[in-house]
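[1] Dropping a prediction and its sequence here:
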Amino acid sequence: MLDLHLHRSQAKPSLRLSEWLNVLRAGVLGMNDGIISTAGIVLGVAGAQQSSFALFIAGVSGMLAGAFSMGGGEYVSVSQQRDMQAMTAHRQKQAIAKNYPKELADLTAVYTAKGISKELAQQVATELMLKDGLGATCREKYNIELGNYFNPWHAAISSFCSFFAGAILPLLTITLVPAKWKVSVTMLAVACALLLTGYASATLGKTKRKRAVLRNLLVGLLTMFVTYAVGHLFAI
């Protein structure tokens, strides 16, 4: 039983899964923002009754600016998280060196809280502290796997590419669809896309899908109506 517990404690797939989920989260959010932001821009310009070329230039500009903004934001955010993970591991290493008995007791308490008997928890904690005290305490106390920190480039690239991909939809519809159908077709296409991203976001976050989908759709529609109305006020 002890060997089985040690094997499970040293396994790493949970953190690898969390990193992939972080990348997927950045991708879904980036695509959602790309859809809404670019749709808002092109519909605002469409409301001002500008030419198809003006719509295209505005859409491309918004797409590039948004993609770099999202990618840069994710890079800075995840880099900060990575730095915090490394700093926590460094402080934990110092804590073990300064007060080994306390860290052993803390690790024992973690296993006891999980329902393991005090004797077995003490044995498990002792074995782990002797073999890899820093890795065990970081994993159990802070959910940090040494050497497997979040990669800021993964999130940044995911967010950049997904924003770009999401922005293409409203950009293509607003520039390629005949003039009299531009606005309605763009709104319909964006609404359908927002339903999908809302569903994906709720699935990844394990939240209520219906609420997330409706919230995402309402925010997107409100953005499109407001920007179109504002653009229409300045129509030439």
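    Nice, thanks for sending it over. Numbers count the residues shown, from 1 in each chain.
[2] contacts, neighbours, all on C-alpha from now
    Noted.
[3] which helices and strands does the longest helix seen in the chain pack with?
    In the chain, taking DSSP state H as the definition, the longest helix is helix 52-98. Counting by 3 or more Cα pairs under 8 Å, 6 or more residues apart in numbering; DSSP states H and E, the packing neighbours recorded for helix 52-98 are helix 13-47, helix 118-142, helix 152-176.
[4] what angle separates it from helix 152-176?
    Interaxial angle, helix 52-98 versus helix 152-176 (axes from the mean of the first three to the mean of the last three Cα atoms, to 10 degrees): 170 degrees.
[5] Let me know which of the helices and strands packed on helix 52-98 is the nearest to residue 7.
    With Cα to Cα, the closest approach to residue 7 among the helices and strands packed on helix 52-98 belongs to helix 118-142: 10.5 Å.
[6] Below is structure B, check it against A:
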Amino acid sequence: MNTSRRRQLQREHQPDNIARRLAMPPRPERLSDMVLGGIDGCITTFAIAAGAFGAGFSPLVVLVMGMANLLADGISMAVSNYEAVNAQQRFVENARRTEEEHIHLVPEGEREEVRQIYARKGFSGESLEQIVDKVTANRGLWIDTMLSEEYGLSRVAPNPLASAWWTFVAFIVVGVIPLLPFLVPGLAFSQQFIVSSLLAGLVFFAIGLLKGWVYRSSLLRAGLTTFLLGGCAAAVAFIVGHLVQQAFGGLG
């Protein structure tokens, strides 16, 4: 680790900075929603372009199909993500109600659960009993502890509308990129497809770099992995379109 990075970490871990950071409410993670929407949007529109090019369709068909699917699939993705996150939210709410009921009906049993949770973490004797007393003295902390330790749930309540919105925005913004070359009238269809392929590849690689940067993993590996996954999906679309064209003749 270089010296500047070490000094930065030392500043971040000063008592005042730690207290300030821990006092801030946790923020919901939106990166996964945006990555989901962005990758799916780019794959959707570029797969249409690749399939249409392989089947011998015209650029106009690519634009019509691409734009129609961009909006329809964007809405579908947003609705699907909304339903998934909403189901997760209901699960968290049900788990919270369950723990509230258990604490009300069998408080000693719930105290024993807390005791065993922290015993598994290595605490014992008087220290363990002090932790149990502290946790169970605050009902909100008690419930949050059970949700985190027993169910593995985050304290941050998921927001279905926000997740759906960011998925839709990323889907539309990123998904339109592979269609842009087909709006340029001066290019031949083959040239438009080549430029679209380059743009799609750059988008896949950039999304991978973003994931690698956020999660502090290998940037090159993250970029190449996302690039290859997106490229494979587009290649399948191209092959299917080409095979259909070969099987049934000129479908333009």
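    In hand now; what should we look at? What you see is a predicted model; the values in this text were computed from it and never measured.
[7] care to give me the TM-score?
    The TM-score (TM-score structural alignment, normalised by the length of structure 1) is 0.81; 223 aligned residues with a Cα RMSD of 2.7 Å.
[8] ok, back up a step: can I get the helices and strands packed on helix 52-98 of structure 1 in CSV with mean neighbour count and distance to residue 223 of structure 1?
    Formatted as CSV, the helices and strands packed on helix 52-98 of structure 1 follow (neighbours: other Cα atoms under 10 Å; distance: least, Cα to Cα, whole Å):
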stretch, mean neighbour count, distance to residue 223 of structure 1
helix 13-47, 23, 6
helix 118-142, 17, 39
helix 152-176, 23, 13
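[9] want to throw those helices into TSV with distance to residue 182 of structure 1?
    Converted to TSV, the helices and strands packed on helix 52-98 of structure 1 look like this (distance: least, Cα to Cα, whole Å):
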stretch	distance to residue 182 of structure 1
helix 13-47	8
helix 118-142	52
helix 152-176	5
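[10] Any idea which of these gets closest to residue 204 of structure 1?
    Comparing these against residue 204 of structure 1 with Cα to Cα, the closest turns out to be helix 13-47 (7.1 Å).
[11] helices and strands around the closest one, which ones?
    For helix 13-47 of structure 1, the packing partners by 3+ Cα pairs under 8 Å, 6+ apart come out as helix 52-98, helix 152-176, helix 182-205, helix 209-233.
[12] The helix or strand containing residue 11 of structure 2 maps to which residues in structure 1?
    Taking DSSP states H and E as the criterion, residue 11 of structure 2 maps to helix 3-12. Counting by TM-score structural alignment, helix 3-12 of structure 2 falls onto no part of structure 1.
[13] Next, the residues that contact that helix from outside, please.
    Residues from elsewhere that reach helix 3-12 of structure 2 (Cα atoms under 8 Å, 6 or more residues apart in numbering): 17-18.
[14] Map residue 226 of structure 1 onto structure 2.
    Using TM-score structural alignment to pair residues, one finds that residue 226 of structure 1 aligns to residue 236 in structure 2.
[15] Can you report how many residues lie near that match?
    Residues within reach of residue 236 of structure 2, counting by other Cα atoms under 10 Å, total 14.
[16] and what of residue 71 of structure 2?
    Neighbour number of residue 71 of structure 2 under other Cα under 10 Å is 17.
[17] That one maps to what in structure 1?
    Aligned against structure 1 by TM-score structural alignment, residue 71 of structure 2 finds its counterpart in residue 64.
[18] List the residues that contact its match.
    Residue 64 of structure 1 makes contacts with residue 164, as judged by Cα under 8 Å, 6+ apart.
[19] and the gap between it and residue 167 of structure 1?
    Shown here: residue 64 of structure 1 relative to residue 167 of structure 1, a distance of 9 Å by Cα to Cα, to the nearest Å.
[20] Likewise for residue 198 of structure 1?
    On the measure of Cα to Cα, residue 198 of structure 1 and residue 167 of structure 1 end up 16 Å apart.
[21] which residues touch whichever residue in structure 1 pairs up with residue 159 of structure 2?
    With the correspondence set by TM-score structural alignment, residue 159 of structure 2 lines up against residue 151 in structure 1. Listed by Cα under 8 Å, 6+ apart, the contact set of residue 151 of structure 1 reads 19, 78-79, 82.
[22] which one of these is nearest residue 104 of structure 1?
    Distance to residue 104 of structure 1, by Cα to Cα, is smallest for residue 82 among those, at 25.7 Å.
[23] So residue 153 of structure 2: helix, strand or coil?
    At residue 153 of structure 2 the chain is in coil, as set by DSSP: H, G, I helix; E, B strand; the rest coil.
[24] Same question for the one 3 residues further on.
    Under three-state DSSP, the three-state class of residue 156 of structure 2 is coil.
[25] That one: neighbouring residues, count only.
    As a burial measure, residue 156 of structure 2 scores 13 neighbours (other Cα under 10 Å).
[26] Enumerate every residue touching it.
    Taking Cα under 8 Å, 6+ apart, we find residue 156 of structure 2 in contact with 26-28.
[27] Could you dump those into TSV with distance to residue 12 of structure 2 added?
    Output for the contacts of residue 156 of structure 2, formatted as TSV (distance: Cα to Cα, whole Å):
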residue	distance to residue 12 of structure 2
26	17
27	18
28	21
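[28] Closest one of those residues to residue 60 of structure 2?
    If you rank these by distance to residue 60 of structure 2 using Cα to Cα, residue 28 comes first, at 40.8 Å.
[29] Surely the closest one is in contact with residue 158?
    Yes - contact criterion Cα atoms under 8 Å: residue 28 of structure 2 and residue 158 qualify, at 6.9 Å.
[30] Looking at structure 1, name the residue matched to residue 146 of structure 2.
    By TM-score structural alignment, residue 146 of structure 2 lines up with residue 137.
[31] count of residues packed around the nearest residue to that match once chain neighbours are set aside?
    Using Cα to Cα, 6 or more residues apart in numbering and skipping residues adjacent in sequence, the residue nearest residue 137 of structure 1 is residue 107, 6.4 Å away. Residue 107 of structure 1: 25 surrounding residues under other Cα under 10 Å.
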